[in-house]
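Novice: how would this look folded up:
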Amino acid sequence: FEFDLGLAPEFAVDVTKKAIIQYKVVADMKMIDNQVKSIRKQYGKLISKDTVTKNDEITGTFVSDERELSNKTTFAIEVIKGKKQLSAIIGAMVGDTVVLKTKGLFKDDHDNEKYLGVSHEDAHGLDIEVSIKIKEVNTREMAELDQDLFDKLFGEGVITSEEQLKERIKADAEKQFEQQSDQKLLNDVVESLIENTKFDLPSDFLRRWIQISGEKEMTEEEAKEEFDRSEKGLRYQLIEGKLRAENNLQVTFEELKDHSKNMIKTQMAQFGQMNPTEEEVEAIVARIMGNEEEVKRLSEQLNTNKMLIFFKENAKLKTKEITYEKFMKEAYA
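Specialist: Next up, the predicted model:
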């Protein structure tokens, strides 16, 4: 018999070797004020008009024979960027058809996809002529920031002032931002560990294994290309496995059950079931634990959470406070 062995390498992992930026993303006053404005618009009154002015909303159908395009939509005048296009639309009346160039039409090219109905790929730099037949013109009278609005948003008496409303908006927004900054932190720590944890993989063995382990045997060149694509993933599997073993980061069955219970209670609360019985929750947990795919998904969630907590507590981190707008530009440039 002949055996082909690939031995796991010996190495040490140092999560403090290189400082990683931990972003604290904050909601600034501009964002909060825009959110207040959006809420007031959403809960305000629509007033029908005949003629378009700069603060209105238009409902109509964009048409282009060149692209065989016909898309009914509603948009606010404030999303229009082009001066010539604005000039053509403002003053138009219900029933009119207005011809527009799409180049520079909207402030954001992605709005070509949203309002014209073109593909995401075509939306960037779209340069065609379209027409829109105006079906409705409405202006939105913004809702007053009063107790009636606060109660509609959050329940009776929960919020009692504009100041409290802004504080709640800020807290809710920053809670959502934390999920994104956590994911960024996790990605950056993983990349740093792969780059700074030096060890040799049994490359020849792994290429041979890749070559013969699939349903269809690969050529040497195909196996080499597949190894090159997966090398980072293989390295991190070994690094993560070592960290889990040395720091007792495995997920237990009881942790999985508790995580499932908390998830179920949260979901039931969202649908108004605030106080489910223990029997109801246990019955749903039992069904989840009997579903192999669901158990795998929840285990992966818990494993990721454990690694994130470990990195937050042990890695060398440098906190940077930043607005969401700047975070998106800096973190994903």
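
Novice: From now on I want contacts and neighbour counts done on CA atoms only, so please keep to that.
Specialist: Noted.

Novice: Of all residues in the protein, which one is nearest the centre?
Specialist: Nearest to the geometric centre of the chain sits residue 180, at 7.2 Å (Cα atoms, centre = their mean).

Novice: Can you classify that one as helix, strand or coil?
Specialist: In three-state terms, and counting by DSSP: H, G, I helix; E, B strand; the rest coil, residue 180 is helix.

Novice: residue boundaries of the strands in the protein?
Specialist: Using DSSP state E, the strands of the chain run over residues 20-26, 45-49, 56-64, 69-76, 97-101, 129-141, 317-323.

Novice: Which of the ones you listed sits closest to residue 3?
Specialist: Closest of those to residue 3 is strand 20-26, at 42.7 Å (criterion: Cα to Cα).

Novice: Could you report the neighbour count for residue 7?
Specialist: 9 (other Cα atoms under 10 Å).

Novice: Would you do the same for the sequence below? I want to compare the two.
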Amino acid sequence: MNITQEESGKLTALVHINLKEEDYIENVNKQLKEYRRKAQMPGFRPGMVPMGMIKKMYGKAVLADEVNKTVSDALNNYLYENKINVLGNPLPNPEKTKTIDFDKDKEFDFFFDIGIAPDIEVNLDEIGKVPYYKIKVSDEEVENALEDIRKRLGKEEHPEKAELDDTVKGKFIQADEEGNPVENGHVKEEASFVISDIALKTIQKKFVSKAKGAQVVFNPAKAFKNDDKVKELLGVSDEEKLKADYIFEIEDIIRTIPAELNEEFFKQVYPSDDLKTEEDFRNRIREDLASHYQMDADKQFVSDVIDAILEKVNPELPDEFLKRWLYESNEGKATKEQIDGQYDSYAKTFKWQLIEQKLIEATGDALKVTREDVRNKLRSYFQIPEGDTTNPQAEQLIDQLLSNEQEYNRIFGELMDQRYIAFFKEKIEKDEKEVTTDEFVKIISTPKA
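Specialist: Coordinates of the predicted model:
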């Protein structure tokens, strides 16, 4: 076997593999002997079928499989041994690779195009300052959170007549233009909604002061102005039934009385804290909100750092090769035009993968997440110390969770985010900026130039 490589462009090369009969024939014969050993044919004892018949039946297929396997292994070994960092996967060169005749040919030539990753240097000291947002929690946000907690932990009452912020429970009955039930029309037996969630105030007024047993005729699609909510309320997706009028028969009215602001309530919300006053409680809520928002700010910081590194390093790529590889690997699921239109996004991913590889090589374990790390994260859900395997039932459950690829990738991604947040906060100089929640949302939602 002979393998050669020649440059075909900037960051691309052509690999030529010349395969001779002695490179594959031994394995072909072994495979044919195995077929003969297992073959059962009328008139022959097991294992005694003539080799000529075996070759006639299976020879071509075995030869093709073995040649392809030998070439694939040879190419992978060549790239590995020569430390060639390829982008995507090698692609057969359609111009140089000839049609193979396995009935006649004994020597084969294969040609592969490869895309080669560029050599890059990543110096984080050259990145400069990157914005780091400190989110200021407003009094209004604290008040809204406080009222939400009071409602969630409040008491339920069932008054006789409804008010604007009450929840009404009942059933929907499809109605005609006169407000009468439609024969064989749609009926949703159990439904509930908050009256104030209705977008049209004229419809809200129809419910206010109504008692249990009352019926209100209205059009949910027009009243709520939210197709998804109406689909959920009515339990139907048929367009005609979604747009129809309905009778809503009130079966119950639920009113939530917010919990009182006292030490007992403070302890219920924050059992580990010794909160005495309403001011203490509000400050604790403010801390919680700030901590929650700061997680988003940290993720934004990582995103901004990645953009800054990409702009500074900006690795060159073999673009045309990668476009071809993306097209062929998608197997017809995307057109060349679609790939051209989305290529900038693909290229950004390729570039970051190259940079990330360099960072991981330079930092050792700081940016690595192992399967054991993911397992330990799952152990923490069960309040089991890291590395503790003394609970076989928990370990069995963890094994089941790890076998779920989606769940594994979710936890892996969380841990990777944490690694990058800690790493970049240590290595990159921060340009701290205090912003409100609204300002932060505007910053992250504004497309970058």
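
Novice: After superposing, what score do the chains get?
Specialist: Scored against TM-score structural alignment, normalised by the length of the first structure, the superposed chains reach a TM-score of 0.73; 320 aligned residues with a Cα RMSD of 4.3 Å.

Novice: Check the gap between the residue nearest to the centre of the first structure and residue 263 of the first structure for me.
Specialist: 20 Å (Cα to Cα, to the nearest Å).

Novice: now the aligned residue in the second structure for residue 135 of the first structure, nearest residue through space, not along the chain?
Specialist: Using TM-score structural alignment as the criterion, the counterpart of residue 135 of the first structure in the second structure is residue 251. Spatially, and ignoring its direct neighbours in sequence, residue 251 of the second structure is nearest to residue 170 (4.6 Å; Cα to Cα, 6 or more residues apart in numbering).

Novice: Provide a list of residues in contact with the one you found.
Specialist: Contacts for residue 170 of the second structure (Cα atoms under 8 Å, 6 or more residues apart in numbering) come out as 189, 190, 191, 192, 248, 249, 250, 251, 252.

Novice: which residue in the first structure lines up with the second one?
Specialist: Meaning residue 190 of the second structure. So, by TM-score structural alignment, residue 190 of the second structure is matched to residue 72.

Novice: Could you do residue 349 of the second structure as well?
Specialist: Looking across to the first structure (by TM-score structural alignment), residue 349 of the second structure lines up with residue 233.

Novice: again, but for residue 268 of the second structure
Specialist: Alignment note: residue 268 of the second structure maps to residue 152 in the first structure; criterion TM-score structural alignment.

Novice: Next up, the contacts around that match.
Specialist: Per Cα under 8 Å, 6+ apart, neighbours of residue 152 of the first structure: none.

Novice: Same check on residue 137 of the first structure?
Specialist: 48, 49, 50, 51, 52, 56, 57, 58, 59, 93, 94.

Novice: And residue 150 of the first structure, by the same measure?
Specialist: 156, 157, 158, 159, 160, 161, 165.

Novice: what sits up against stretch 131-150 of the second structure?
Specialist: Applying Cα under 8 Å, 6+ apart, the contact partners of stretch 131-150 of the second structure are 258-260, 282, 285-286, 289-290, 293-294, 297-298, 301, 304, 430-437, 440.

Novice: Buried only: go through those residues for me.
Specialist: 258, 282, 285-286, 289-290, 293-294, 297-298, 301, 304, 430, 437, 440 (16 or more other Cα atoms under 10 Å).

Novice: Between those residues, which sits nearest residue 326 of the second structure?
Specialist: Out of those, the member with the shortest distance to residue 326 of the second structure (by Cα to Cα) is residue 304, at 27.0 Å.

Novice: Now do the closest one against residue 123 of the second structure, distance only.
Specialist: 16 Å.

Novice: next one: residue 157 of the second structure
Specialist: Taking Cα to Cα, one finds residue 157 of the second structure at 64 Å from residue 123 of the second structure.

Novice: How about residue 293 of the second structure?
Specialist: From residue 293 of the second structure to residue 123 of the second structure the distance is 30 Å (Cα to Cα).

Novice: now do residue 392 of the second structure
Specialist: Distance from residue 392 of the second structure to residue 123 of the second structure, by Cα to Cα: 46 Å.

Novice: can you check residue 314 of the second structure too?
Specialist: 12 Å.

Novice: quick one: which of those two has more around it?
Specialist: Legend: neighbour count by other Cα under 10 Å for residue 314 of the second structure and residue 123, higher for residue 314 (15 against 11).

Novice: which residues does that one contact?
Specialist: With Cα under 8 Å, 6+ apart, residue 314 of the second structure has these contacts: residue 351.

Novice: could you measure it against residue 361 of the second structure, distance?
Specialist: With Cα to Cα as the criterion, residue 314 of the second structure and residue 361 of the second structure are 18 Å apart.

Novice: Equivalent analysis for residue 439 of the second structure, please.
Specialist: 37 Å.

Novice: same check, this time on residue 246 of the second structure
Specialist: 65 Å.

Novice: Could you check how far residue 295 of the first structure is from residue 29 of the first structure?
Specialist: For residue 295 of the first structure relative to residue 29 of the first structure (Cα to Cα), the value is 42 Å.

Novice: Sorry, wrong one. I was asking about residue 303 of the first structure.
Specialist: For residue 303 of the first structure, the distance to residue 29 of the first structure - Cα to Cα - is 36 Å.

Novice: Who has more neighbours out of the two?
Specialist: Per other Cα under 10 Å, whichever of residue 303 of the first structure and residue 29 has more neighbours is residue 303, with 15 against 12.

Novice: list the contacts for the corresponding residue of the second structure for that one?
Specialist: Taking TM-score structural alignment, residue 303 of the first structure has residue 416 as its aligned residue in the second structure. The contact partners of residue 416 of the second structure, taken as Cα under 8 Å, 6+ apart, are 367, 368, 369.

Novice: Report the buried members of these.
Specialist: residue 367.

Novice: Please point out which of the contacts of residue 416 of the second structure the first structure shares.
Specialist: Contacts conserved in the first structure for the contacts of residue 416 of the second structure, using both residues aligned by TM-score structural alignment, their matches' Cα atoms under 8 Å: 367, 368.

Novice: want to try a markdown table for the contacts of residue 416 of the second structure, with distance to residue 25 of the second structure as columns?
Specialist: Formatted as a markdown table, those follow (distance: Cα to Cα, whole Å):
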| residue | distance to residue 25 of the second structure |
| --- | --- |
| 367 | 46 |
| 368 | 44 |
| 369 | 44 |
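
Novice: Would you check how far apart residue 8 of the first structure and residue 298 of the first structure are?
Specialist: 28 Å.

Novice: before we move on, what about residue 143 of the first structure?
Specialist: Distance from residue 143 of the first structure to residue 298 of the first structure, by Cα to Cα: 42 Å.
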